[in-house]
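Colleague: Here is my input, please return the structure:
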Amino acid sequence: MNLSIALPAMVNGTAPPGPPNASSAIALDDRNGTLMELKVLAPVYAWNPEIQGVLLSSLSYGSFVASVPSGYVAGLVRPRHLIGAALLTFSALSLFIPLAAEAGVALLIVLRTVQGVAQVMIQTSQYLIWVKWAPPLERNQLITISISGLMLGSLTVLLVGGFLSETLGWPYVFYIFGGIGCACSCLWFPLAYDDPAAHPFISAAERDHIARALAQQDCEPDQSLPIKAMVQSLPLWSGLLSQFTEHWFFYVLMAYLPTYLHSVLHVDLKASGFLSALLLGVAFVSIILGGLLADFLLSRNILSLLVVRRLLTSVGVLTPSLFSVLLPWVSFSLGVTMAFLVLCLATSSLCQAGALVNFMDIAPRYTGFIKGLSLVFAQLSGVIAPTVSGFFLSQDAELGWRNIFLLSAAVDVSGLVFFLVFSRAEVQDWARAQTLTRL
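Modeller: Have a look, this model is predicted:
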C-alpha cells in the first residue's frame, strides 16, 4: 500500500520537477512578521502511466514467481527464521525505496520485486507456525486474527499515508512504515518460536494443553511431495479453485472501488478514499468475528468441521453475490450503495474461516507448499479480474458495471458449487505419513 499512496505525490508534486535533491524555501509570516519556516520539497519524477503500472505490479511479479518455491522451502527450514528474515528484508528495503527512485526506475522495480519475494515468504510460512501452535478448537480465531492484520495495515496506510505525503513528504511514508517493520522484526526473533516445547516463556499448563490438543495431528513437514496424488485430489482442487473464485470480487473492488464511487456515485476523490478505508475497517472486524464464530460452533459441538467450512463459505459467497448484483439498481443512493458494499465485504470475510483455510484440514503436513500454491490461484484472479472488468467498462460505461457484478457473482457461485460437492475436512490419505506413492 505504501507505493500506491505515495505514487501520486512522487509524480505529481506541487513544485515543478527538478533535480532529485531539489528543495525550496517557503516564507510564512506571523503577526509580527518574524516567523520563517523552511520546507524541503521531495523529488518529483516524470513517470508515465505505463511505468507507474509496472511499478505497482512489480511487487506481484516477485510474489507470483516465488509463491510455490517459498511454500516448499518453508517446509524445509524453520518458519521462525524464514518469517523473521523476510520481514526484516522487506522492511529494510522499504527504507531504501526513496534512494532507489532517485537512482532510476529500473533499480526501483528490482527492489520492489525482491520485496514481493519476501512478502510471499511471510504469507506461506506463518501457517506453519499455526500448525504447531493452534489447537484445533482455537485455530480459526488465531489464524483470522493474524490475517486481519493485512486489512489493518492497508487501512492504516490509507488513512495516514496521504497525510504524511502532504506534510513531511512522500519519502517519510517509506521511512516510517519501513522503520515500524524493522522494529517488528526485532521483536519477532526473541518472542516467536516454531514449537511450544522450545518457547522459554510459555507456562507448563499452556504447553501441555497445546501438546494434548495436537497429539493426534500428523503435521511434521515432509521433504517429498505426493504430486500425482495432489493433482488427482478433488478436495484439494476445491480449495484451490475457491482461492481463485472468492478473490475475484475482492480484486475487482480493490481495483475499481474508487472509480465506481467517483464515476457512478459522483463522490469526490478525498471522500472516496475515506469510504474505501471504512470498508477495509469493516473487513478487518469481520474476519476476526468469522474466526470466533467458527471456533464457537466447533467447541460447542454444534456443527462438524466440514459443515462449518461449507456453511461459512456459502454465506460468504451467496450474500455478497446477491448484493453486488443489486448494486447497479441502487446507484441513485450513496447510503444504500455503501450499505450493500459493507454487507458484501463483511460477509465475504467469512470465507477466511471457510474454504480459504480448508487446506490445513486436509493436508497439515504440506501446509506451506499448498498455501504457496493457493497464492498462485489468488494472484491469477488478481490479474484476470481487473483486466476483464476494464474490458467491460471500455465497451459500455453504464452496462459495464452491471456485467462486472454479474460475472463476479457467477464466478463466485461456480466455485462455491464445486467446493460444496468435493470439499472434505479430514486429512487425506496422500497427506498421511505412511503415504508411499511419490512422484
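
Colleague: rest of the way, CA atoms for contacts and neighbours
Modeller: OK.

Colleague: Tell me which stretches of the stretch 301-439 of the chain form helices.
Modeller: Using DSSP state H, counting those that start in this stretch, the helices found in the stretch 301-439 of the chain span residues 305-326, 334-348, 359-362, 367-395, 397-422.

Colleague: can you pull the buried residues of the first one?
Modeller: Neighbour-count burial for helix 305-326 flags 305-321, 323-326 (criterion: 16 or more other CA atoms under 10 Å).

Colleague: ditto for the last one
Modeller: When neighbours are counted by 16+ other CA under 10 Å, the buried residues of helix 397-422 are found to be 400-409, 411-413, 415-416, 418-420.

Colleague: Same question for the longest one.
Modeller: Across helix 367-395, burial judged by 16+ other CA under 10 Å covers 367-382, 385-386, 389-390, 392-393.

Colleague: likewise the second one?
Modeller: Judged by neighbour count (16+ other CA under 10 Å), helix 334-348 contains these buried residues: 337-338, 340-348.

Colleague: tell me what it is packed against?
Modeller: Judged by 3 or more CA pairs under 8 Å, 6 or more residues apart in numbering; DSSP states H and E, helix 334-348 is in contact with helix 269-299, helix 305-326.

Colleague: quick one: contacts of that helix?
Modeller: 265, 279, 282-283, 286-287, 315-317, 319-321, 323-324, 327, 330-331 (CA atoms under 8 Å, 6 or more residues apart in numbering).

Colleague: ok, 6 Å please
Modeller: 283, 286, 316, 320, 323 (CA atoms under 6 Å, 6 or more residues apart in numbering).

Colleague: Among those, which one sits closest to residue 433?
Modeller: residue 316 (33.6 Å; CA to CA).

Colleague: any idea what sits nearest residue 81, other than its immediate chain neighbours?
Modeller: Leaving out its chain neighbours, the residue that sits closest to residue 81 by CA to CA, 6 or more residues apart in numbering is residue 189, at 7.6 Å.

Colleague: Quick one: neighbours of residue 163, just the number.
Modeller: Here the number of neighbours of residue 163 (other CA atoms under 10 Å) works out to 15.

Colleague: Specify the local secondary structure of it.
Modeller: Three-state call for residue 163 (DSSP: H, G, I helix; E, B strand; the rest coil): helix.

Colleague: for comparison, sequence B:
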Amino acid sequence: MLTGWRKTVSKCFLIPQRYVLGIMGFLAIVNAYTMRISLSVAITAMVVPRNTTNVTDTDTCPYPDDHQTGDGPITNSDNLYDWDSETQGVILSAFYWGYVITHMPGGILAEKFGGKYSLGLGILSTAIFTLLTPIVVQHGGYQWLIALRVLEGLGEGTTYPALNAMLGKWVPVHERAKIGTLVYAGGQIGTVVGNALSGYLIEATGDWSSVFYVFGALGLLWFVIWTLICYSSPDTHPFISDEEKSYLRKELAESTSSKSKKIPWRAILTSVPLWALVAAQIGHDWGFFTMVTDLPIYMSDVLHFTVSKNGIYSSVPYICMWIVSMGSGWLCDWLIVKNYMTVTFARKFFTTVASIGPGIFMVAASYAGCDDVLVIALFTISMGFMGTFYCGMKVNALDLSPNYSGTLMAIINGLGAITGIITPYLVGALTSGHTVQEWRVVFFISLGVFIVTNIVYVLFASGEEQWWNRPDDTNFHKSIENGILREKEKKMEAKANKKAAKASKK
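Modeller: Below you'll find the predicted structure:
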C-alpha cells in the first residue's frame, strides 16, 4: 500500500494530488465553519448583558464572584444591541435559510462543470459578506444582519455538494472513509478555531467586529490558494503524476463510467437507501447544529462564562470530536478491507454509535447542573461519540452513487440543513428564562430525534452501489441481479438447514 502511495506522488508536491485535494477540502470546510459559527460567540458580546445579580434559584446557576469585572475588557459599551433570546435565535438561524437554497444548484453545477469553481466562488462570496458584517450591523441593525446572513448561507450552500462531486472523481473506494473523514472533519476544527479564536479576539481587542475581519480575510486567502493548486478531476490537473492519473483511472473506472449525463431523478428520488440517509442526516444535523449554534449561548447564559472562557470551553468538545472522527475513519476502512465488516454494516454501526451516544450525554450534561467541569466533560464525551458519523453516514452518498454524489449530497445535506433553521429559533423560544430545566427539554428533544432517525437508517440504509449510478451499463445491472439472486439462494439454503437441524433433533 505504501509503495503504491509513493508511486503516485507528484513531482511538484510531496504527497499525491488526491491528498492535496483532501487537505484543501478540509481547509475549505474549516473556513466555512469559522465564518458560519463565529457569530455564535460574537453575539454574546454584541448584546446588552442581562442582570448580573447573584441568584439562589436551584434551577439557575449563580454568577461567579468576579462576573462584573470579568477577566478583561469585553467590548465597547456603545457597540451593544438590545436583542432578546428569540431575536438572537432568528439571527443565528438566518444563515440556514440561504444555505438550504443553493445545495441543489451547487450539486448540479459541480457535476456538470466541475466542483472547483462552484466551491471556490461560494467560499469567496461568504468571505466578502463576513468582512461586511460589522458595517451592516452598525448601520442597518439586526434586520440587515439577518439579510446578510442569508446571503452568506447562499454562498456556503455549494460547499458540501461540490466537495462530494470532486471526491467522487478523486477518491478510490478503499480510501473513502479516510479522505472523506479528513475533509468533513473540517467542521470540527473550524468550530474549534471559530469558538476559541473568537473569544480571544474579542477579549484582546475589546471589539467583536475583529472576529469578522480575521475570518473573512482567511477565507479570501484560502480562495487564492485553492484556485492555483486544485482542479475538478484528475484528467484536468496539470501537476498530477502520470502514475497517479493511471491509478485513479483504474480504481474509479467502473463506478464513474456512466455514459448517461442525464441525472436519473426518478430513480434517485424513489431510492429507499437515499431517504434512509436523509433521515440520518436530519438526526445528525439536529444535534450538531444545536451544539454548534447554541453551546456558546449555554456557556454564557447558563454557566455565565466570560467571553474568552466561553470561546475556549465551547471549542473543547469539538477537539474530541475531531480526534474520534479521524481515528474512526481509519478504523472503518481497516475493518472493511479486512472483511470484518461489510460496507453496509460499517455505515450502520458507526452511525448508530454517533446517534445514541451524543443524545444520552447531552441529556446527562443538563443533569450535571452548575458543575461547569462536569458539564464540559459530558458535552465533550457527547461530541466525541458524534465523531463516528463521518465514516458512517457522511460518506455513504459516495457508496450509493459516485457519479451523482454531488446531487445526492445536495439532497441529503440540503434537507438536513433545514434543522439549522429550526433549532436556533426553537432553542431561543424554549430558553428565554436561561435555566438548566429549559435547556434539559432542548436536549431531550435532540435525543428523541437521534433515536427516531437512527432507527430509520438502520432499517433501510445500504452501503452498496445503486443500479441508477450506471443506468446504461447492462453488465452492471446483471451483476446486481445475480448478486440479489445469490443472496436469496443463501437465505433459502440457511432456512432449509435450520429445518433439517430441527428435524434431526426430533
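
Colleague: Work out the TM-score between the chains.
Modeller: Once the chains are laid over each other, their TM-score by TM-score structural alignment, normalised by the length of structure 1 reads 0.82; 410 aligned residues with a CA RMSD of 3.2 Å.

Colleague: which residue lines up with the residue nearest to residue 81 of structure 1 in structure 2?
Modeller: Counting by TM-score structural alignment, residue 189 of structure 1 lines up with residue 227 in structure 2.

Colleague: do residue 97 of structure 1 as well
Modeller: Checking TM-score structural alignment: residue 97 of structure 1 goes with residue 133.

Colleague: what's the helix or strand for that match?
Modeller: Element membership for residue 133 of structure 2 (DSSP states H and E) is helix 115-140.

Colleague: Give the other helices and strands that that helix contacts.
Modeller: helix 142-156, helix 159-170, helix 209-229 (3 or more CA pairs under 6 Å, 6 or more residues apart in numbering; DSSP states H and E).

Colleague: how close does the last one sit to structure 1?
Modeller: Think helix 209-229 of structure 2. Per the superposition on structure 1, helix 209-229 of structure 2 and its aligned residues are separated by 1.6 Å on average (mean CA distance after the TM-score superposition for structure 1).

Colleague: between the helices of the stretch 301-439 of structure 1, which gets nearest to residue 120 of structure 1?
Modeller: Comparing the helices of the stretch 301-439 of structure 1 by CA to CA, helix 367-395 comes nearest, at 7.8 Å.

Colleague: so how much does that closest one differ from structure 2 once superposed?
Modeller: Taken against structure 2, helix 367-395 of structure 1 registers an average deviation of 3.4 Å after superposition, with mean CA distance after the TM-score superposition for structure 1.

Colleague: just to revisit the earlier point, could you identify the pair within the contacts of helix 334-348 of structure 1 that is furthest apart?
Modeller: By the measure CA to CA, 286 and 323 form the most distant pair in those, at 16.8 Å.

Colleague: quick revisit: possible to save the helices and strands packed on helix 115-140 of structure 2 as TSV with distance to residue 497 of structure 2?
Modeller: Conversion of these to TSV gives the following (distance: least, CA to CA, whole Å):
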stretch	distance to residue 497 of structure 2
helix 142-156	55
helix 159-170	42
helix 209-229	59
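
Colleague: Mean neighbour count, those: which tops it?
Modeller: When you average the neighbours per residue for each of these (mean count of other CA atoms under 10 Å), helix 159-170 leads with a mean of 29.

Colleague: residue nearest the centroid of structure 1?
Modeller: residue 150 (5.2 Å; CA atoms, centre = their mean).

Colleague: That residue matches what in structure 2?
Modeller: In structure 2, residue 150 of structure 1 lands on residue 187 (TM-score structural alignment).

Colleague: And for residue 342 of structure 1?
Modeller: In structure 2, residue 342 of structure 1 lines up with residue 380, judged by TM-score structural alignment.

Colleague: go on, residue 241 of structure 1?
Modeller: For residue 241 of structure 1, the residue aligned by TM-score structural alignment is residue 279.

Colleague: dump the residue contacts of its match.
Modeller: Contact analysis of residue 279 of structure 2 by CA under 6 Å, 6+ apart lists residue 453.

Colleague: Any figure for the gap between it and residue 422 of structure 2?
Modeller: 16 Å (CA to CA, to the nearest Å).

Colleague: Near residue 252 of structure 2, how many residues? Count them for me, please.
Modeller: Counted with other CA under 10 Å, residue 252 of structure 2 comes out at 18.

Colleague: who are the neighbours in contact with the aligned residue in structure 1 for residue 158 of structure 2?
Modeller: Counting by TM-score structural alignment, residue 158 of structure 2 lines up with residue 121 in structure 1. By CA under 6 Å, 6+ apart, the contact set of residue 121 of structure 1 is residue 70.

Colleague: which stretch of helix or strand covers residue 95 of structure 2?
Modeller: helix 85-101.

Colleague: helices or strands next to that helix in the packing?
Modeller: Using 3+ CA pairs under 6 Å, 6+ apart, helix 85-101 of structure 2 sits against helix 142-156, helix 418-430.

Colleague: Kindly recompute the last result at 8 Å.
Modeller: Using 3+ CA pairs under 8 Å, 6+ apart, helix 85-101 of structure 2 sits against helix 17-46, helix 142-156, helix 405-416, helix 418-430.

Colleague: and it, how far out from the chain's middle?
Modeller: The chain centre lies 17 Å from the centre of helix 85-101 of structure 2; the measure is CA atoms, centre = their mean, to the nearest Å.

Colleague: cool, and stretch 309-329 of structure 1?
Modeller: Distance, centroid of stretch 309-329 of structure 1 to centroid of chain: 20 Å (CA atoms, centre = their mean).

Colleague: In contact with the alignment partner in structure 1 of residue 94 of structure 2, which residues?
Modeller: Aligning on TM-score structural alignment places residue 94 of structure 2 opposite residue 58 in structure 1. Residue 58 of structure 1 makes contact with 109-110, 112-113, 116, according to CA under 8 Å, 6+ apart.

Colleague: one more time with 6 Å, if that's ok
Modeller: 109, 112-113.

Colleague: how close does it get to residue 257 of structure 1?
Modeller: Relative to residue 257 of structure 1, residue 58 of structure 1 is positioned 22 Å away (CA to CA).

Colleague: for residue 92 of structure 1, same thing?
Modeller: The value you get for residue 92 of structure 1 to residue 257 of structure 1, if CA to CA is used, is 31 Å.

Colleague: Count the neighbours of the counterpart of residue 424 of structure 1 in structure 2 for me.
Modeller: Structural alignment (TM-score structural alignment) places residue 424 of structure 1 against residue 462 in structure 2. Per other CA under 10 Å, the neighbour tally for residue 462 of structure 2 reads 25.
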